[in-house]
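**Q** only geometry, no sequence info:
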């Protein structure tokens, strides 16, 4: 791509979108655009249509979504299904109608069946039942993957879907009501350490295994996809390595400096037993993650400390 190519990042203020923006700027791109949710409601079809008519982006990166952890998904299933469908459908359809040739759709590893073989291969999509606690979000994202695949098949456009594993990093959501497991742990251990190393209570048994990807690595994968015409429509983005939730807790506890007890509430749900991505397809295409989990958590906690008075709050 030329450095003056007009690139629209939907969700540019979020953790993922802002990381992609930083990456593109660092690589010398000068014509990047984004709109806040107040400036452009992506759920509003007419507003999105007007935006495309006025701005005429050449490349679109869809990093916009309603996201949250187990509790948020469980408490607000309709919003997680409908709003994600509205956002992505408007972006995909208007990109197609406006002649956008390069579209990158970002989703999540939760699109794969709960009990699919490990590690998760792209071919396992729609081969079994989804995890109940986040099926609403997953169904929306699956629809987005299939919409991009359909445009690619019918119209030959370079619409590609990248499915990252569990993401974390700077600009994450540390609100305990709506955050994902890793930033929630950082917040809990930090608060407990400040309060005299009080015990930290965590959900579940701690036995499930999870893979985590530093958000700057995802931004690097998006940059790679922008500069290469990938031959297939769906790619997993991850490290190919996982860790138990208990091991993650101990690692975060050490980095934060908390010396208290960890209490596991086994009455709370564990979610999927294991979610490890098979990343061979993207690796064979020429890209792999480079940030270790320990280094990524250190960088995330450093950012958290600098912004600890301004926790990102999500209004539902």
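**A** Structure received. Every value quoted in this text rests on a predicted model; they were computed, and no experiment measured them.
**Q** use CA for all of it now, contacts and neighbours both
**A** Noted.
**Q** Residue 34 contacts residue 14, correct?
**A** No. Counting by C-alpha atoms under 8 Å, residue 34 sits too far from residue 14 to count as a contact (11.1 Å).
**Q** Going by residue numbers, what spans are helices in this protein?
**A** Here the chain has its helices, by DSSP state H, at 15-26, 45-55, 70-75, 77-97, 135-155, 181-194, 215-226, 245-256, 280-285, 293-306.
**Q** Could you provide those helices in a markdown table, with additional columns for distance to residue 270?
**A** Shown next, in a markdown table, are the helices of the chain (distance: least, C-alpha to C-alpha, whole Å):
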| stretch | distance to residue 270 |
| --- | --- |
| helix 15-26 | 25 |
| helix 45-55 | 37 |
| helix 70-75 | 9 |
| helix 77-97 | 18 |
| helix 135-155 | 15 |
| helix 181-194 | 11 |
| helix 215-226 | 24 |
| helix 245-256 | 10 |
| helix 280-285 | 27 |
| helix 293-306 | 21 |
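**Q** mind putting the ones you listed in JSON lines, mean neighbour count included?
**A** What follows is those, written out as JSON lines (neighbours: other C-alpha atoms under 10 Å):
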{"stretch": "helix 15-26", "mean neighbour count": "19"}
{"stretch": "helix 45-55", "mean neighbour count": "15"}
{"stretch": "helix 70-75", "mean neighbour count": "17"}
{"stretch": "helix 77-97", "mean neighbour count": "20"}
{"stretch": "helix 135-155", "mean neighbour count": "19"}
{"stretch": "helix 181-194", "mean neighbour count": "21"}
{"stretch": "helix 215-226", "mean neighbour count": "21"}
{"stretch": "helix 245-256", "mean neighbour count": "18"}
{"stretch": "helix 280-285", "mean neighbour count": "15"}
{"stretch": "helix 293-306", "mean neighbour count": "16"}
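**Q** hold the first one in mind and look at this next one:
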């Protein structure tokens, strides 16, 4: 197990810096004093293009890479466009991982997702549950791509002795999230739905599913701290879970969001819509054994995220439906 501080002066590439995760990682690295941070927007560098990625790595030669770039979405997007989620994510991962290995990147963190684990994995889900059962059908294409990324990291370690690692975050939220009315994950979707209901004076809000599934949520700033912590304290082939180790039902989460937003109407559950995985709580004993703990409670994180959402609305960065 390697325990080595990251060189704050070495070139560090954050792939996906305009997304929820990459943006938080970039902010955290800036706060820590990393002086040679490299980023590229998707319009500047299409990570699905192997020629462009090869040229970028040949020119920049980053010492450390944090691969947070991915095509992501909620249940609706994943189940509607499975080919896109599989193809885009596979290409991004293969291009970045192979180019990093060819051009001397000595440390790399690949960020996957807790959806890689079997739908009915024992709870809380341990890292060794990977590949022990069938996946949740609504996001199996995305999950297969992320599983391929984990195995790719392990293959690079075996073949070339590289210090590349993988981390599997639980459900994430925070400033910079996607609040699109149909393409977002459950928490930003609820924030938007309850906010619009509160502003319009609606008497009720409809939530997808039965409200029974349980979900764990981690603030993205806590994830960013975990990424740096792992790069400095972990060097093994097995992926590491990142989460809080506690979960709530979708009903409880919806009630908490309604409270934070100030919506006082009724909650209705549309049971014709899919629930997804019944429970997805991660076992986080491994990362906690390395000295990392989450710091931001769900209530405080929701308040902060809702403030950010309102600021984006007021400045025209987000459009109301």
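**A** That came in fine, so what should we check first? These numbers were taken from a predicted model, which means no experiment stands behind them.
**Q** just to revisit the earlier point, tell me which of the helices of structure 1 approaches residue 233 of structure 1 most closely.
**A** Comparing the helices of structure 1 against residue 233 of structure 1 with C-alpha to C-alpha, the closest turns out to be helix 135-155 (5.9 Å).
**Q** still on that earlier bit, compare the helices of structure 1 and give me the one nearest residue 269 of structure 1.
**A** Per C-alpha to C-alpha, nearest to residue 269 of structure 1 of those: helix 70-75, 8.5 Å.
**Q** What are the contacting residues of that closest one?
**A** 67, 80, 133, 134, 136, 137, 177, 178, 180, 271 (C-alpha atoms under 8 Å, 6 or more residues apart in numbering).
**Q** now swap in stretch 103-115 of structure 2 and tell me
**A** 57-58, 61-68, 135-136, 139, 143, 146-147, 149-150, 153, 162-171, 227, 231, 241, 280, 282.
**Q** equivalent range in structure 1 for it?
**A** Under TM-score structural alignment, stretch 103-115 of structure 2 corresponds to residues 98-110 of structure 1.
**Q** filter the contacts of stretch 103-115 of structure 2 to the buried ones?
**A** Using 16 or more other C-alpha atoms under 10 Å as the burial test, the contacts of stretch 103-115 of structure 2 include 57, 61-68, 135-136, 139, 143, 146-147, 149-150, 153, 162-171, 227, 231, 241, 280, 282 as buried.
**Q** any idea what residue 47 of structure 2 aligns with in structure 1?
**A** By TM-score structural alignment, residue 47 of structure 2 lines up with residue 42.
**Q** again with residue 310 of structure 2
**A** Under TM-score structural alignment, residue 310 of structure 2 pairs with residue 305 in structure 1.
**Q** equivalent range in structure 1 for the strand ranked longest in structure 2?
**A** With secondary structure taken from DSSP state E, structure 2 has its longest strand at strand 163-169. Mapping strand 163-169 of structure 2 onto structure 1 (TM-score structural alignment) gives residues 158-164.
**Q** re the thing from before, could you measure the match of residue 47 of structure 2 against residue 199 of structure 1, distance?
**A** Separation of residue 42 of structure 1 from residue 199 of structure 1 (C-alpha to C-alpha, to the nearest Å): 42 Å.
**Q** Which residue of the two possesses the greater neighbour count?
**A** residue 42 (27 against 17; other C-alpha atoms under 10 Å).
**Q** dump the residue contacts of the more buried one.
**A** Neighbouring residues of residue 42 of structure 1 by C-alpha under 8 Å, 6+ apart: 48, 86, 87, 90, 91.
**Q** Quick check, the fourth one in contact with residue 40.
**A** This means residue 90 of structure 1. No. Counting by C-alpha under 8 Å, residue 90 of structure 1 stays clear of residue 40, with 11.9 Å between them.
**Q** quick one on the thing from earlier: need the contacts of residue 42 of structure 1 in JSON lines (columns: distance to residue 287 of structure 1).
**A** Output for these, formatted as JSON lines (distance: C-alpha to C-alpha, whole Å):
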{"residue": "48", "distance to residue 287 of structure 1": "32"}
{"residue": "86", "distance to residue 287 of structure 1": "31"}
{"residue": "87", "distance to residue 287 of structure 1": "28"}
{"residue": "90", "distance to residue 287 of structure 1": "30"}
{"residue": "91", "distance to residue 287 of structure 1": "26"}
